[in-house]
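K.L.:
With the sequence up front, the predicted model follows.
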Amino acid sequence: MKHIYTFEDIEEYEKHQDIIQRFSERLNEYQLLLEEEYALVNKPKGVVWTSAEVATSIFSELPIPAFTNKDTIYITPDVKAWRKLFIQQLDGNDLPHIERFYEQLSENHILTILGHELTHHSNLFLDDFGDEREDGIWFEEGMCEYLSRKFLLTADEFETIAAIEKELVNVFTEAYGDRSLDEFGSNSYAASLSSIMFDYWRSFLAIKYLVEDRYDNNIQAVFEEYHKWDIEGRILSLTEHFGLDKVSI
């Protein structure tokens, strides 16, 4: 993959140069893992490194400064901008321990966002990324979260973010919990940040439950069942196929 830098001045690039180098090296390692074990064949053409403002006002109107557009990943390496964004998703709720967690969010957690975007390119996912999709979007989004976190975070970091997002799901369930996992993204990116992230939190937790509780930590077995759902004609929704409609994640 090519690495392209689109900062407004050289000083801004230099400020992030070291973290970009660290991220690039670890992304290469993660890419090799995906190629060997998770059918990453058609890799993105490049990563565009930019500021949060440029990512969300020039390259996109999405409120989150990391996304894939066709064959290119766009992301800001600005850790401070990410910390601010994650605090905003709390919508002013009095959650001081979670706010402290996000105020001190590590580089590793930002790296998983980049890993998430790369994971979307795996051929194990049934639908072409970026196409209009109606079925099972939560599975791909949740699995991209799970795999990138599983392999780029420490074990402690992984369990901590899972606990944080479980608590956030509980906090926001009254506001957003009446929609099914199968309706991932139905509220669109015009919704509040917490509403957008609620779908991601639940999707990650659903995949974590499937892998660790239902399939004995066998990620490939979860993918096999996902493909079985498709081969059988997607008769049920994917949550029903997995029986997730009968459990509380």
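P.N.:
Arrived safely.

K.L.:
For the rest of this, base every contact and every neighbour count on C-alpha atoms.
P.N.:
Will do.

K.L.:
For the helix or strand encompassing Gly115, buried residues please.
P.N.:
Counting by DSSP states H and E, the element that carries Gly115 is helix 107-119. When burial is assessed from 16 or more other CA atoms under 10 Å, helix 107-119 yields the following buried residues: Glu107, His109, Ile110, Leu111, Thr112, Ile113, Leu114, Gly115, His116, Glu117, Leu118, Thr119.

K.L.:
And stretch 152-167, by the same measure?
P.N.:
For stretch 152-167, burial by neighbour count (16+ other CA under 10 Å) applies to Leu152, Leu153, Glu157, Phe158, Ile161, Ala162, Glu165, Lys166.

K.L.:
I'd like those laid out as JSON lines, including distance to Ile20 and secondary structure.
P.N.:
Below are those laid out as JSON lines (distance: CA to CA, whole Å; DSSP: H, G, I helix; E, B strand; the rest coil):
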{"residue": "Leu152", "distance to Ile20": "15", "secondary structure": "helix"}
{"residue": "Leu153", "distance to Ile20": "17", "secondary structure": "coil"}
{"residue": "Glu157", "distance to Ile20": "21", "secondary structure": "helix"}
{"residue": "Phe158", "distance to Ile20": "22", "secondary structure": "helix"}
{"residue": "Ile161", "distance to Ile20": "23", "secondary structure": "helix"}
{"residue": "Ala162", "distance to Ile20": "26", "secondary structure": "helix"}
{"residue": "Glu165", "distance to Ile20": "27", "secondary structure": "helix"}
{"residue": "Lys166", "distance to Ile20": "30", "secondary structure": "helix"}
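
K.L.:
second one coming, line it up with the first:
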Amino acid sequence: MKQIFAFETKEEYENCQEMIERFNKKLKRYQAELEENYELKDLPKAIIWTSEELATTVFSNIAIPAFTNKDIIYISPELLKWRKLFLRQLEEKGDRKIEKFYENMSENHLLTIVGHELTHHIDLFVDDFDDERRDSIWFEEDMCDYLSRKFILSDKEFNEITNIELELVAMFQEKYGNFSLDKFGTSSYEGSLTSIMFDYWRSFLAVKHLVEERANDDITLVFRAYHKWHNEGRVKPLMEYFDACSLFN
């Protein structure tokens, strides 16, 4: 997997150089986990490390400076700008505990975003990533979150982000939570930053519940049910299928 640097100035690159080097060392360990246990067979061609501005105005027009386009990952490693972005999603709600978390968000939490993009490339997902996808998007997106957080973060960090996102879902449920998770992605990256992130928060919590409560921490069982849903013709929405799935009984 090639490492490509796309910054407008030498200073921008130098400000991120050491962090990128640390990320690559840790990412190799996560990559090995995916290769050994989660059918990562074909790596992306490259990671393009770039600035937030270029990621959101030149390489794409989405508000979040991390994405995969075909077989290339684009990511901004600018931690301070990620912190500011995540603070914006609070819509000036003024919850000091959550503000403090994002003001001090660690490198590890940023690395999970890189890990999320890498996880999209595992063969356990039944849809080709570049295809137009109309259902089960929530499952792939937040299984990517779950796996990257589970294997990159410490237990303390994992529990911390879980609790923060539980509070965020409760905070914005009335405003943004009036539709099923199976509708996730029908208008991808449209609307406010918070409305986009709300779907990710609650999808992550749904996947966590599936793995840790319904499947008793057996991630392979969750994937088995997901493949069964697909092989049987996707007759029901995936969330409804999981709710009734006999594999979890």
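P.N.:
Received, thanks. Being a predicted model, the structure only gives us computed values, none of them experimental.

K.L.:
TM-score for this pair?
P.N.:
Laid over one another, the chains give 0.96 as their TM-score (TM-score structural alignment, normalised by the length of structure 1), with 244 aligned residues with a CA RMSD of 0.9 Å.

K.L.:
Of the buried residues of stretch 152-167 of structure 1, which is the nearest to Arg214 of structure 1?
P.N.:
Lowest distance from Arg214 of structure 1 to those (CA to CA) belongs to Ala162, with 17.0 Å.

K.L.:
List the contacts of that closest one.
P.N.:
Leu205 (CA atoms under 8 Å, 6 or more residues apart in numbering).

K.L.:
so Glu165 of structure 1 makes contact with Trp201?
P.N.:
Yes: the pair Glu165 of structure 1 / Trp201 is scored as a contact, 5.7 Å apart, by CA atoms under 8 Å.

K.L.:
Tell me which residues of stretch 75-82 of structure 2 come out buried.
P.N.:
Result for stretch 75-82 of structure 2 [16+ other CA under 10 Å]: buried residues Ile75, Ser76, Pro77, Glu78, Leu79, Trp82.

K.L.:
hang on, I meant stretch 172-187 of structure 1
P.N.:
Buried, per 16+ other CA under 10 Å, within stretch 172-187 of structure 1: Phe172, Tyr176, Gly177, Leu181, Asp182, Phe184, Gly185.

K.L.:
Give me the mean distance between the longest helix along structure 1 and structure 2.
P.N.:
Ranked by number of residues, the top helix in structure 1 under DSSP state H is helix 10-37. With mean CA distance after the TM-score superposition for structure 1, helix 10-37 of structure 1 departs from structure 2 by a mean of 0.7 Å once superposed.

K.L.:
between that helix and helix 107-119, how big is the angle?
P.N.:
Here helix 10-37 of structure 1 runs at an angle of 60 degrees relative to helix 107-119 (axes from the mean of the first three to the mean of the last three CA atoms, to 10 degrees).

K.L.:
Structure 2: matching residues for the helix holding Gly115 of structure 1?
P.N.:
Aligned by TM-score structural alignment, helix 107-119 of structure 1 falls on residues 107-119 of structure 2.

K.L.:
Which residues outside that stretch are in contact with it?
P.N.:
Outside stretch 107-119 of structure 2, the residues that reach it (CA under 8 Å, 6+ apart) are 23, 27, 30-31, 34, 40, 43-44, 66-68, 73, 75, 77, 79, 82, 144-145, 147-149, 152-153.

K.L.:
mind putting the buried residues of helix 107-119 of structure 1 in CSV, distance to Lys15 of structure 1 included?
P.N.:
Converted to CSV, these look like this (distance: CA to CA, whole Å):
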residue, distance to Lys15 of structure 1
Glu107, 15
His109, 19
Ile110, 16
Leu111, 17
Thr112, 21
Ile113, 20
Leu114, 19
Gly115, 22
His116, 24
Glu117, 23
Leu118, 24
Thr119, 27
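
K.L.:
Return the member of those nearest to Ser192 of structure 1.
P.N.:
Ile113 (19.6 Å).

K.L.:
Helices along structure 1, start to end?
P.N.:
Using DSSP H, the helices of structure 1 run over 10-37, 52-57, 79-88, 96-103, 107-119, 137-152, 155-176, 193-209, 219-231, 238-241.

K.L.:
in the last one, what's buried?
P.N.:
Read it as helix 238-241 of structure 1. For helix 238-241 of structure 1, by 16+ other CA under 10 Å, it's Leu238, Thr239.

K.L.:
Mean per-residue distance, it versus structure 2.
P.N.:
With mean CA distance after the TM-score superposition for structure 1, helix 238-241 of structure 1 averages 0.4 Å from its match.

K.L.:
So which residue is dead centre in structure 2?
P.N.:
Asp145 (3.9 Å; CA atoms, centre = their mean).

K.L.:
Identify the farthest-apart pair in the buried residues of stretch 152-167 of structure 1.
P.N.:
Leu152 and Lys166 (19.8 Å).

K.L.:
need the contact list for Ser60 of structure 1.
P.N.:
By CA under 8 Å, 6+ apart, Ser60 of structure 1 has no neighbours at all.

K.L.:
Could you do the one 4 residues further on as well?
P.N.:
Taking CA under 8 Å, 6+ apart as the contact definition, Ile64 of structure 1 lies against Thr56, Leu85.

K.L.:
Quick check: the two most widely separated of the buried residues of helix 107-119 of structure 1?
P.N.:
Among the buried residues of helix 107-119 of structure 1, Glu107 and Thr119 lie farthest apart (CA to CA), at 18.4 Å.

K.L.:
which part of structure 1 lines up with stretch 130-141 of structure 2?
P.N.:
Going by TM-score structural alignment, stretch 130-141 of structure 2 sits over residues 130-141 in structure 1.

K.L.:
gap between the two ends of the matching stretch?
P.N.:
End-to-end distance for stretch 130-141 of structure 1, by CA to CA, to the nearest Å: 12 Å.

K.L.:
average gap between the match of helix 107-119 of structure 1 and structure 1?
P.N.:
Mean deviation of stretch 107-119 of structure 2 relative to structure 1 after superposition (mean CA distance after the TM-score superposition for structure 1): 0.1 Å.

K.L.:
returning to that earlier point: if you drop the residues flanking it in sequence, what lies closest to the residue nearest to the centre of structure 2?
P.N.:
The shortest distance from Asp145 of structure 2 to any non-neighbouring residue, by CA to CA, 6 or more residues apart in numbering, is to His116 (5.4 Å).

K.L.:
Show me which residues of the longest helix of structure 1 are buried.
P.N.:
Tyr13, His16, Ile19, Ile20, Phe23, Ser24, Leu27, Tyr30, Gln31, Leu34.
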